[in-house]
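Participant: Okay, here's the prediction I keep looking at, along with the sequence it came from:
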Amino acid sequence: MLINNPKLTVVGAGPGDIELFTLKGVKALQSANVVLYDALVNPELLDYAQDAELIFVGKRKGCYAYQQEQINDLIISRANSHGHVVRLKGGDPFIFGRGAEEMEIAAAAGLEVAMVPGISSSLAVPAYQNIPLTKRGSAESFWVITGTTKDHKLSNDVTLASQSSATVVILMGMSKLGEIVNLFTASGKREVPVAIIQNGTTAEERIGIGTIETIQSVVEALKLTNPSIIVIGEVVRHRAQLLNLQLEYNAV
């Protein structure tokens, strides 16, 4: 039996800390009949969807539970058979999350579509480590770039970003770290500070701090892996400056 008003709501799950999930996202999960959720979603969020069918469709390290075409088919078929499908995606679904693509496919199939933004890891993860993406005197703007394009290559925008004075945030870029370092080195940025934050905003969060020249050695020593965010720019120094101010105050 087909449902009269099939609907897809794409919901941003935020960066990992369950307390950063939005109230609007909670309400969407509570009204869901089916939830299709990704690998980087905090599983505690699924407790809000007690009356829904839960289907894991995520991928980790190249292992796919479902191919994208199968996910698209699931969205349409479950909406038509069950009603309200929530597509729960890590971070913000409109920032390298394929949220826009899935909404277009659903709309073309006659589904009602809605979007609930999430707090992007590109903003929240550095913030949790006291790294501002902009700061007077250090950075007037910032780039957020995918490290790996659909062709599995480093985005050409990284080359442009390496030539600017802006803060550069690279998602999904750990496998391309050597290429990134080479680009920034070629732009004379050898001494620019870098932070790499793994599992940001979660209990498993880890961080490595270095410069363009040293960051690969830092990653190797700390054994940092995905999921990680790369932050490049003078704003990384704020973290240590803040800590020093606190230590100086406590020493008085």
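Facilitator: Cool, got the structure.
Participant: alpha carbons only for contacts and neighbour counts from here, please
Facilitator: Noted.
Participant: mind checking how far the closest residue to residue 60 other than its chain neighbours is from residue 222?
Facilitator: Excluding the flanking residues, the one nearest residue 60 by C-alpha to C-alpha, 6 or more residues apart in numbering is residue 39, at 6.7 Å. From residue 39 across to residue 222, the span is 24 Å (C-alpha to C-alpha, to the nearest Å).
Participant: Those two: which is more packed in?
Facilitator: Higher neighbour count among residue 39 and residue 222: residue 39, with 16 against 12, using other C-alpha atoms under 10 Å.
Participant: Next one: that one from residue 201, what distance?
Facilitator: Residue 39 sits 16 Å away from residue 201, going by C-alpha to C-alpha.
Participant: Same question for residue 59.
Facilitator: According to C-alpha to C-alpha, residue 59 stands 20 Å off from residue 201.
Participant: Compute the first-to-last residue distance for stretch 99-118.
Facilitator: Counting by C-alpha to C-alpha, you get 11 Å between the two ends of stretch 99-118.
Participant: Which positions in it come out as buried?
Facilitator: For stretch 99-118, burial by neighbour count (16 or more other C-alpha atoms under 10 Å) applies to 99, 102-103, 105-107, 111-113, 115-118.
Participant: Please list the outside residues in contact with the helix or strand where residue 87 lies.
Facilitator: Following DSSP states H and E, one finds residue 87 within strand 84-89. Strand 84-89 has contacts (C-alpha atoms under 8 Å, 6 or more residues apart in numbering) with 6-13, 28-29, 31-38, 40-41, 75, 78-79, 97.
Participant: Put this next to the previous one:
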Amino acid sequence: MTGGVDLHLIGIGTGNPEHLTLAAVRAMNAADLILLPRKGEAKSDLLDLRRSICAQVLTGITRVVEFDLPERSAIPPYLDAVGDWHSAIAREWAWQMDNHLPQGGVLALLVWGDPSLYDSTLRIAERLQQEGRTLRIHVVPGITSLQALTAAHGIALNTLAAPVTITTGRRLREQGWPKGADTLAVMLDAACVFATLPMEGLQIWWGAYLAMPQQCLIAGELSEVSEQIVDRRAALRHENGWIMDIYLLRRAHD
């Protein structure tokens, strides 16, 4: 590749085209190339949504190319598996750039939610920079799943003058409830760790497929709705072949 690449990481929200910002639409149309990842048949809906977004907003000659996203190994340790996975994705991006933008240009990737919140696209791009590629990174922020969750339930993220801890299901399972925290936003919890917590005095606001046609919301005392969420989540995942969900937990105040 003889020229550098301007890489635009565009936050596209949670799948609803109406969540695209004007900046996102402008960046998509300014790109020479948009890469869309294929994640297997089970997650084909995610690719279809990206295709639909491109069809709705692209008005010029931007090329759209699909590629097969490498799979992450399920063999622990987790961080090593993720590191190897990110390296494989970086190699795939490099191959696509060399083949489709040999003289350089503007490349766009459409990132669910926002590239800065529990997404590794920025870290993968930085790997390519560290390897000596001329890659100028630009971030177009998007609506996050956390924003979509609080909006769907009509609640404030935090209580008055209080902080919020954002964590993952894995860390909640391994380390327990963070000390001093009253409100937790929990992402990436395939194991439904909330169902293993001491439930007295906890409220939960859960949402799946936020802002999509199949959006599902459940809220209430954790002790009363925990089993309902676990059952509903399993049924939705079976029905759709994939699921994206997030929840907020809050301790009740006396």
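Facilitator: That came through fine. Fair warning: this is a prediction, and the values are worked out from it, not measured in the lab.
Participant: tell me, the strand holding residue 87 of the first structure lands on which residues of the second structure?
Facilitator: Aligned using TM-score structural alignment, strand 84-89 of the first structure spans residues 106-111 in the second structure.
Participant: measure residue 124 of the second structure to residue 84 of the second structure for me?
Facilitator: With distances taken as C-alpha to C-alpha, residue 124 of the second structure is found 11 Å from residue 84 of the second structure.
Participant: er, residue 19 of the second structure I mean
Facilitator: In terms of C-alpha to C-alpha, residue 19 of the second structure sits 32 Å off from residue 84 of the second structure.
Participant: Tell me which of those two has more neighbours.
Facilitator: residue 19 (18 against 14).
Participant: residue contacts, the closest residue to the more buried one other than its chain neighbours?
Facilitator: Residue nearest to residue 19 of the second structure in three dimensions, not counting chain neighbours: residue 13, with 5.7 Å by C-alpha to C-alpha, 6+ apart. Going by C-alpha under 8 Å, 6+ apart, residue 13 of the second structure touches 19, 20, 111, 112, 113, 114, 142, 143, 144, 145.
Participant: Correct me if wrong: the last one contacts residue 115.
Facilitator: It refers to residue 145 of the second structure. No: the criterion here is C-alpha atoms under 8 Å, and residue 145 of the second structure misses it with residue 115 at 11.6 Å.
Participant: how about the nearest residue to the aligned partner of residue 149 of the second structure in the first structure, chain neighbours excluded?
Facilitator: Taking TM-score structural alignment, the alignment pairs residue 149 of the second structure with residue 125 from the first structure. Excluding the flanking residues, the one nearest residue 125 of the first structure by C-alpha to C-alpha, 6+ apart is residue 200, at 5.1 Å.
Participant: since we're on that neighbour, how many residues are nearby?
Facilitator: For residue 200 of the first structure, using other C-alpha under 10 Å, the count is 25.
Participant: How much space separates it from residue 224 of the first structure?
Facilitator: Distance from residue 200 of the first structure to residue 224 of the first structure, by C-alpha to C-alpha: 12 Å.
Participant: residue ranges for the helices of the stretch 51-200 of the second structure, please.
Facilitator: Per DSSP state H, counting those that start in this stretch, the stretch 51-200 of the second structure carries helices over the ranges 78-100, 121-130, 145-153, 169-175.
Participant: roughly how far apart are the counterpart of residue 102 of the first structure in the second structure and residue 93 of the second structure?
Facilitator: By TM-score structural alignment, residue 102 of the first structure lines up with residue 124 in the second structure. According to C-alpha to C-alpha, residue 124 of the second structure stands 9 Å off from residue 93 of the second structure.
Participant: what do you get for residue 182 of the second structure?
Facilitator: 41 Å.
Participant: For residue 225 of the second structure, which non-adjacent residue is closest in space?
Facilitator: Once flanking residues are discounted, residue 225 of the second structure sits nearest to residue 219: 7.1 Å by C-alpha to C-alpha, 6+ apart.
Participant: give me every residue that touches the one you found.
Facilitator: Residues counted as contacts of residue 219 of the second structure (C-alpha under 8 Å, 6+ apart) are 203, 204, 205, 206, 225.
Participant: Any chance of TSV for these, columns neighbour count?
Facilitator: As requested, the contacts of residue 219 of the second structure are exported to TSV (neighbours: other C-alpha atoms under 10 Å):
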residue	neighbour count
203	21
204	25
205	22
206	25
225	17
